[in-house]
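S.K.: My questions are about this predicted structure, shown below with the sequence.
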Amino acid sequence: MVCILLLVLLSTAEAQNHTVYLIPGQGADARLYKNLVVDSSYQVKHIGYYTPEKGWDMKTFARELAKQIDTTETYSIIGVSLGGMLATEMADFLQPEKVIVISSAKCRLEFPGRYRFQKVVPVHRIVPGFTIKLGARILQPIVEPDRNKDKETFKSMLNSKDPKFLKRTTTMIITWRRKSYNKDIVHIHGDLDKTLPPRFVNFDYLVEDGSHMMVLTRGDLISELVNHILKE
């Protein structure tokens, strides 16, 4: 009985030294994860965004953001949308226990055709940042109506974004060159994701009635999946 108790205590102590880092999407911040409940045996920390320097690509931004991660402790990384792309890059030069990407793409081959078109016809380079922000405000509720379940949070997160951040990260996404990825990455995707349609994505878990916004709108189910994956 004592041995079992010691094993349980040791297991709990190990988990408490395990930090889960959360990276939000392009138009979001830490509030995106407000309905994600990670098992209390893990520590949770949020990766904070800032406006990248002009000319930075996805890999460079990932390396800069990774400075917020304490690599002396055991850790895992979870990223949504743009955050998932950055987490995929981090998997190349960090050694996390787990990398979980949600509502995202792990390489440009998982992008729909419109992304590839914008790379050939780079309209994003001449469109001002405030226009990109305005376009996101208009298109977000149309393309992903599920956001209306918590539209005030989505509106507030997007409104708080620096137009320069949106323009530079849009360029990062459209010009992303990655064609392969670490096969240990676990991918959760929604079957109703209109931003990154699942037919292009090599996912591990497909969430029924899951949209691009499901981390916030289906927090209970995503929490269950995430905790299962972390403990595998």
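M.R.: Good, I have the coordinates.

S.K.: make it CA atoms for all contacts and neighbour counts henceforth
M.R.: OK.

S.K.: Contacts only, for Val226.
M.R.: 38, 100 (CA atoms under 8 Å, 6 or more residues apart in numbering).

S.K.: which of the residues in whatever helix or strand it lives in are buried?
M.R.: Per DSSP states H and E: Val226 is located in helix 219-231. Using 16 or more other CA atoms under 10 Å as the test for burial, helix 219-231 gives 219, 221-223, 226, 230.

S.K.: and these as TSV, adding distance to Asp162?
M.R.: Shown next, in TSV, are those (distance: CA to CA, whole Å):
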residue	distance to Asp162
Gly219	27
Leu221	31
Ile222	28
Ser223	29
Val226	30
Leu230	33
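
S.K.: try this one next to it:
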Amino acid sequence: MKKIPIYFVPGLAAGPEIFEHLELDPEKYSFHYLKWIRPLALEEDIDNYACRMSDEVKEKNPVLVGVSFGGIMVQEMAKFVNPRKVIIISSVKNQEELPKKFKLAKFTKVYKFFPTKVISNFEEYAQYFLGKSLKKKAEIYKKYLSVRGEKYLKWSIYNVLKWKQINPVKNIVHIHGTKDNVFPLKHIKDAIEIKGGTHIMILTKAKKISKIIDEVLTC
């Protein structure tokens, strides 16, 4: 039996390491982990960027899996690769699912002042926004926040806020945590809920997420 190809796209500033806790059968699936590429310019449209990302997809009718901003990206990539299924985790399906604070940030253009250096120099700032007692956790998060180019971060934040999708793409499955503080569940429709799941549940609820992915792809 031919394996089902799955292409994974991580969240904003994250690398493929965020998927390392998933438990999917390698006899049934082939795994392909995509990395963020450098934007051509801060003004590069998300569809052009997604087209370039899609060049890395070599298999026909793949499954696309994206987390957070990666969930937005796989929906854009779906326009170029004809996937059999799009699975988004801790993400949104259209602009209506974005919380009001995101819409306000877009309107006021406050995103232009977002301190991208906080992520670029994560270890240096960790003690200030996590506290000294939690600085050890920063070492853990450092492993996953591996994409720190300031140009990429500014481009990503801008494109999350200005994303214009109205209707969800075809064959989409949405997995969302009930305690997601970035994209609160109250704004989300038609999602498979994971009780107690936060925005980083790809790390903390990987076993449950794996089960849902497997059921979705084999039922």
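M.R.: Perfect, thanks for sending it. Nothing here was measured: the structure is a model prediction, and the numbers come from that model.

S.K.: Give me the TM-score for this pair.
M.R.: The TM-score (TM-score structural alignment, normalised by the length of structure 2) is 0.87; 212 aligned residues with a CA RMSD of 2.6 Å.

S.K.: what's stretch 215-229 of structure 1 aligned against in structure 2?
M.R.: Mapped onto structure 2 using TM-score structural alignment, stretch 215-229 of structure 1 covers residues 202-216.

S.K.: Skipping adjacent residues, who's closest to the aligned residue in structure 2 for Gln26 of structure 1 in space?
M.R.: Matched to structure 2 by TM-score structural alignment, Gln26 of structure 1 sits across from Leu12. Spatial nearest neighbour of Leu12 of structure 2, chain neighbours left out: Phe69 (5.5 Å); criterion: CA to CA, 6 or more residues apart in numbering.

S.K.: Tell me the residue in structure 1 aligned with that neighbour.
M.R.: Per TM-score structural alignment, Phe69 of structure 2 is aligned with Leu82.

S.K.: do Lys189 of structure 2 as well
M.R.: Taking TM-score structural alignment, Lys189 of structure 2 has Asn202 as its aligned residue in structure 1.

S.K.: ok, how many other residues are close to its match?
M.R.: 16 (other CA atoms under 10 Å).

S.K.: Where do the strands of structure 1 begin and end?
M.R.: Ranges of strands in structure 1, per DSSP state E, are 18-23, 43-46, 74-80, 99-102, 186-190, 205-207.

S.K.: between those, which gets nearest to Thr131 of structure 1?
M.R.: strand 74-80 (23.4 Å; CA to CA).

S.K.: Tell me the spacing between Ser120 of structure 2 and Leu130 of structure 2.
M.R.: Note on Ser120 of structure 2: its distance to Leu130 of structure 2, by CA to CA, to the nearest Å, is 16 Å.

S.K.: quick one: which of those two has more around it?
M.R.: The residue with more neighbours, out of Ser120 of structure 2 and Leu130, is Ser120; 18 against 13, by other CA under 10 Å.

S.K.: Skipping adjacent residues, who's closest to the more buried one in space?
M.R.: Arg148 (4.6 Å).

S.K.: how about that neighbour, what's its partner in structure 1?
M.R.: In structure 1, Arg148 of structure 2 lands on Lys161 (TM-score structural alignment).

S.K.: gap between its match and His187 of structure 1?
M.R.: Per CA to CA, Lys161 of structure 1 is found 26 Å from His187 of structure 1.

S.K.: Looking at those two, which is more packed in?
M.R.: Neighbours of Lys161 of structure 1 and His187, each counted by other CA under 10 Å, are more numerous for His187; the result is 22 against 19.

S.K.: Now do the same for that one: its match in structure 2.
M.R.: Using TM-score structural alignment, the partner of His187 of structure 1 in structure 2 is His174.

S.K.: could you check the distance from its match over to Lys162 of structure 2?
M.R.: Taking CA to CA, one finds His174 of structure 2 at 21 Å from Lys162 of structure 2.

S.K.: can you check Tyr29 of structure 2 too?
M.R.: 34 Å.

S.K.: before we move on, what about Lys93 of structure 2?
M.R.: Distance from Lys93 of structure 2 to Lys162 of structure 2, by CA to CA: 14 Å.

S.K.: Compare these two (neighbour count), which wins?
M.R.: More crowded of Lys93 of structure 2 and Lys162, by other CA under 10 Å: Lys93, with 23 against 15.

S.K.: Can you give me the buried ones in stretch 25-38 of structure 2?
M.R.: Buried, per 16+ other CA under 10 Å, within stretch 25-38 of structure 2: 29, 32-34, 36.

S.K.: Please tell me how far Val81 of structure 2 sits from Ala50 of structure 2.
M.R.: Distance from Val81 of structure 2 to Ala50 of structure 2, by CA to CA: 10 Å.

S.K.: and Cys74 of structure 1, how many residues sit next to it?
M.R.: Actually, residue 74 of structure 1 is Thr rather than Cys. Counted by other CA under 10 Å, the residues lying close to Thr74 of structure 1 total 17.
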